[in-house]
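*Asks:* any chance you could fold what I've pasted below:
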Amino acid sequence: MTASIYFPQRSNGFAENHNSNGSLPMYSSSSAVQEKWRRHHHTASWLVPITLPIPGVRTRRLRLLALNPSRVHHLVVNQIGRRRGALLIFVFIAAIYTVFALHSRFGTEEKTWPAPLPFGDPPTLVYRREDLQRIWEWEVAAGHYPSSLKIPEQLAFSKPPTNPALPARKSTSPPARFRGPIVTNTLGIGSKRVYLDLQSQPPNVAYPPRPVPGSIADMDVVMDHCDFSQDKYVRDCLEVLRLGAGLDPGRRVRRGKMDEWKYIYVETGEMDNTTITDPFLRPSFALKTQGEVDPSDEFTKKRGAEWEPHLRLPPPPQYVPHVQSPTACDEENPRLFHMFWTGPFTDKPYLALLSFLFTQNLGLHLDHPDPNVCRPKFWLWINPGPAASLPNSNAMRDMFDQLKSNPWASPFLHPRFKDVIQFKLWNITEQLDSIPEVKDDWRALRDSLFNSGGFVEKVPQNDETTEVTGPTGVDDEKEDYVDTPMTTKSPDDDDKLNRVGSKSPASYDRLSVILSDMVRFVLCHRYGGIYLDADTIFLRDWSELFGWRGAFAYRWSRLERYNTAVLRMNKGSALGTFLFRTALKNGLDFHPMTISKYTKDAHLEHLLLRLPDALFDAAWLNTEQYQRDRPPQPFFTEFGHFFDTPPVSSAAPQALGWDGFFKGAYSYHFHNFWWKPFDPVRNFPDLGLRFIEGERIARAALAAASGTNLTEVEELVANDKRDLDWSTVLKRTCEAYIRGERPNLYGEWLKW
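*Replies:* Next up is the predicted model:
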């Protein structure tokens, strides 16, 4: 776009209205500046427009108004003269520079100054640099950093931490005399990597192959092809993901070598050095030996908070490559999926569980599980009442009674699924008491348990603490007496304190959503594994994601912030300790935007990798008007299109089926819509004769709600909706697998 749009020019350089009598303008012989100002006064307003590029949008620019430096200079010159005006401006700039230079040289942690911009986010940091270095070194030594991403310079490491999850490489660094005192790399001592060419082999090319046991997704390669901040398209990212995993059996049309698209590898051979705890036990920190000078002078501490005591971390777990592991499953890296649900069971967690059975390597096609495969487990955590309610003494029994009587939930209590799907009762008191970092302090902040981005939802407390029986949710046979500082009110009250689930946009269960922000970090830190929001559908096997030992969430669309709808953290990690202690000093705020602030202030963002949303939320950028010039398949301009596919593209769901839905992505996040049924015409669990009783209950409930008579009539395809939506097709595909009418995504038939 040309500059003339923003700065309109005249043919002779003058404004349109020169003077009233039409004569030439007159100036004194002593002021050439006045003539210049007169000729160009249209550009000398107090504000001038400037344009900035918009990330991800190449054809548009953002227009802003900024203070005009020439206008300020002209005012000063006119008031006090050219020489004195220029001198005044120079002195002002020098004074600002001097003030900040003195602060950088003599400022201390006790006299930490406020942020330069008073309207910016306040600092959240409560750990010194030395402790942040320890966190980094612990995570690297534990094998939780299988990446070549650089360590931030602000951490000031004097020598590289040894990294057992990174293969050894020949040094390309310059001689020591040419290197600075700070290093930003880790020293790989791990096994070699072999990148796999995954394809179905003839004649079995109808379905994709399962991931190889012990395979790992190289997130450095994934970032190279998928990072939105590097102008990578979701469409191209999904192609790399599906081709690299062999998800296109018999339909590959690309020709030529695709080594650059291989992102799944296995580790082979011995590590170069098995003594990986030495760097942590005898760390060498830059600036640590400078006497009384504190190495945190460049870090801005949270206002009004004291520095946390120095970290005392246990020795990191020893990293063991899969090839050297004596068992298929690693105790330090459990393959657990966590999901949190409040209120009556509906079709939303129902489809999440069905898609888990349809995609993950559970061995349900075998008479006995393969001992060489680590089967993942799904723990569905149930909060049966309102988020702020008091649990009763029979909560566990009541939960299972409700699950058995609920047609959407009862199929998953079948003995065939008992080893892979387990229901757990959520108890906030027991869970927080089991987190060492907060167990002694969280009760002092019980009024701010529902803190979302600094906004606290007030919950009235009981006048007296009540002793109730609250099962732990870990051992179904064990019950502990715990005190719970929650409120008790009539469940019939439809206010924010007593809502159980979101039944419509007008009755959104905000407290449960805020509670779930905390729940995911509690579960991952206590048990390990991956947390997913309940509005998530599995689209493929996640084995290679578990193989990658690092922690991750994903990107908040166009923003460089986290979305923790998918969260992976290691059990009892140093990163978890940092997050819980930092959250404790910041009002127990676990909102993803606040988590982004915690890690950014501490320079720990690479330890909680922000993966591209293409992996888990491939429609998000399109719904916010990004990358619409080359969208992925399907093309959603709003999340509601998943449930109500526009007529112009409504032929795609039936014609393409599961393979046409964001092929290559690991999951799909449909962003709430709890009140929208996946299948409006058949809004009941359609799982065949084995689960017919539950289907009849659901049908009867639908008939009663609609006021129609429940009669056994023959179903006709003509009565179905003509154009099926994407949500309907995905639901019916998973149900057909349970009924035994088709194999799962990988060609495996369910054996009962």
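*Asks:* all contacts plus neighbour counts: C-alpha atoms, from now on.
*Replies:* Fine.
*Asks:* helix/strand/coil for residue 58?
*Replies:* strand (DSSP: H, G, I helix; E, B strand; the rest coil).
*Asks:* to check against the first, give me the structure of this:
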Amino acid sequence: MASSSFFPSPPRVNGSSKPRTSNGLPVYSSVVQEKLGHRHSAGALFTSITLPIPGVPGRRLRVPVINPARLQQCGIRPGRKRGPVILCLAILAIIYATFAFARRLGSQEKQWPTPFQGPTSTLIFKREDLQRIWEWEILSGHYPSSRKIPEEIGFTKTPVNPALPPKKAPTIPLRFRPPFVTNTQGIGPKRVYLDIQSRPPNVAYPPRPVPGSAADLDVVMEHCDFSKKKFVRDCLEVLRLGAGLDNQGRLRRGKMDEWKYIYAEQGEVNWALNVTTETPHMGKAAVLSAAEQDASSELTKKRGAEWESTPDLRAPLKYEPFNTLPAPCDDENPRVFHMFWAGPFTDKPYLALLSFLFTQNVGLHLPEDQPDTKVCRPQFWLWINPGPAASLPNPNARKDMYDSLQANPWAAPFLHPRFKDVIHFKLWNTTEQLDGIPELKDEWREMRDTLFNSGGVIVNVPADEEKAAREKLETTSEETVESEEETTAAAKASATGSETNPDDPLQRLGSQSPDTYDRMSVILSDMARFVLCHRFGGIYLDADTIFLRDWEELWGWHGAFAYRWSRLEKYNTAVLKMNRNSALGTFLFRTALKNGLDFHPMTVSQYTKDAYLEELLLRLPDALFDSAWLNTEWFQRDRPPQPYFTDFTDFFDTPAQNSASPAALGFDGFFKGAYSYHFHNFWWKPFDPSRNWPDLGPRFVATERLARVGVEAEEGREEQVADDKRDLDWATVLKRTFEGYVRGERPNMYGEWIQW
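*Replies:* As a prediction, this is how the structure comes out:
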């Protein structure tokens, strides 16, 4: 055999260049090297020993220890027997001192975050106040879910839930029961899950949802939750089949009871099933002892803040199922879509409004004087911020707003009398809106310097600019007479944004390009969505949203929700549903007030997480509203949905290899099953570059003429197919589809023709 088999070279250990034998002892090639090694090891305060790693042959773990030779140099000579004992005692003393110091500074509700805690806590409410918030929401019917209540809330009694049907609870021996209650006691009406589908021969279009039906979002979460490795493609199939949207391409799937997620309530709330001896009301939450609080978990209060006083909540609402309401519309749950817009009206809110008319049950297919009395028609409130976000309102702002809308070709069609009951333009006034929030009205003015805060990014408005704005406002107020020509000119200037300076971030009015992004309006909209939902109730949507189906069953689910921020367990509030004057809203506004009035979705995620209220603001999968997001971030590309977008720009500029799909499949092939599509900004990219004007037919020819002048399109010239783009992009196909419905050339997605 070769000699190397009998005399192996010493292996390297953990990348060290010092040769060692298999037992970890060093091997020196000379006496000089040995002396140098001893001198280096004796001079260091710490040395290391190596220990074998079980199950990993040939590898050893290096552990740093205090160098005994260094201690001897310092005059410490413990001896061979006492040395290790003294060393162990010293280590134990250090550990004990560390824990004693932490216990000394800590308290029952921790004031100091641990090194691995992450962001500083935002919590300002005590446990009993969090219990009151939970009780209010559950008793008001805003928790129609069987998802568990966090143990940290510390319920010792089971709350009654009028929005959940009765369910026989499993009998658990007392010794095995958890110390805290995590479920609710359903006393609500029975749920009947619906088989929704078109019946032959009327299968050309899907049926409208049943009025008053609701989506069981617990079932939706089972099939769509990204954290459970559910694919967007599979989620969309469940959504469209469960809603009967597969009216034409019916592929045999067998029995699909597990995919039924839309239900109707039958019966009334049975308050007799409330077996508690006390009628649930505010202030009856159990107060836990110190030992019980430690047993659940400690609450981490915001550093430097005092506990918030007991929240002033109104009496819980009386939950009434849809079939017991005297009218289809419930005043406590108004069906209002909110949208916030700053800057000149463009094709972006234009398409959002068209998609609303194309998909929602607004009754345009019925005679105007004969509406369906069984249907609650939703309304669309478009909130217009007339000037830059940092500017003060003009006393004539409302009149100027309507003048500018009438002069704007993208906005003028929606002032038609046919839409007056379903589309409303509202003037946004920051002062008025914040004064309308009871939780803010007495304190928000003290935070003027940090009013424009989102995600910790604060934009200050210089005092001299604010003073100049006030002087301009006073000067404008003194002018009582204004000619019609001047009014029209001002309206056109406001409509085009010509009076603003895009180089000044505080004076930008809308985002005209990536380099002139209107950050101030974005920050203001982060706050506006919570203000509008808390004051008026309803659902807020970002202006870069397109409706894809009827939202009837989402209105029927009376809880609050937003949706997931792609792969992260955070909120994206581009879609936000909240109940009017709710306990959850009170919590959010009081918490935001003590945390810089920050309403960025990432910050709101921290608010609910620190308070264990995430289940009250359900984080729905983004497949329902933002189906392309995961693909754009390199997730699920092995099984993408249809269409397949690797970037959000693919919506506007569809790649050539996929460009046959838009014209061939049309609206029916665009993320079918999702409730909406969020195209994430791109305000400066037109939907239809070849026909960048509202093409709504003879009724709106005047506004079309005005738009053609703006893009220098020749009026009256017969258009040729050669003038158009050969392969139409998805954005173009959707725009022309919605416009065809208003022109009367095709029905909406449910086969209904508009009646003028």
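*Asks:* what does residue 159 of the second structure align to in the first structure?
*Replies:* Following TM-score structural alignment, the counterpart assigned to residue 159 of the second structure within the first structure is residue 161.
*Asks:* and its match, how many neighbours?
*Replies:* By other C-alpha atoms under 10 Å, the residues close to residue 161 of the first structure number 25.
*Asks:* and the one 4 residues further on, by the same measure?
*Replies:* As a burial measure, the neighbour count of residue 165 of the first structure was computed by other C-alpha under 10 Å and equals 28.
*Asks:* what of residue 397 of the first structure?
*Replies:* 13.
*Asks:* tell me the counterpart of it in the second structure.
*Replies:* Using TM-score structural alignment, residue 397 of the first structure lines up with residue 399 in the second structure.
*Asks:* now its match: which helix or strand?
*Replies:* helix 397-407 (DSSP states H and E).
*Asks:* which ones are touching the match of residue 159 of the second structure?
*Replies:* 137, 140, 141, 185, 186, 187, 279 (C-alpha atoms under 8 Å, 6 or more residues apart in numbering).
*Asks:* distance of the third one relative to residue 549 of the first structure?
*Replies:* Applying C-alpha to C-alpha, to the nearest Å, the value for residue 141 of the first structure to residue 549 of the first structure is 12 Å.
*Asks:* what does the first one give?
*Replies:* Between residue 137 of the first structure and residue 549 of the first structure the distance, using C-alpha to C-alpha, works out to 15 Å.
*Asks:* now swap in the fifth one and tell me
*Replies:* As judged by C-alpha to C-alpha, residue 186 of the first structure and residue 549 of the first structure stand 16 Å apart.
*Asks:* so which residue is dead centre in the second structure?
*Replies:* The C-alpha lying nearest the average C-alpha coordinate of the second structure belongs to residue 572 (C-alpha atoms, centre = their mean; 2.2 Å).
*Asks:* map it across to the first structure for me.
*Replies:* By TM-score structural alignment, residue 572 of the second structure lines up with residue 563.
*Asks:* give me the residues contacting the host helix or strand of that match.
*Replies:* Using DSSP H and E, residue 563 of the first structure maps to strand 559-569. By C-alpha under 8 Å, 6+ apart, the residues outside strand 559-569 of the first structure that reach it are 517, 520-521, 524-525, 528-533, 550-556, 576, 592-593, 595-596, 610, 616.
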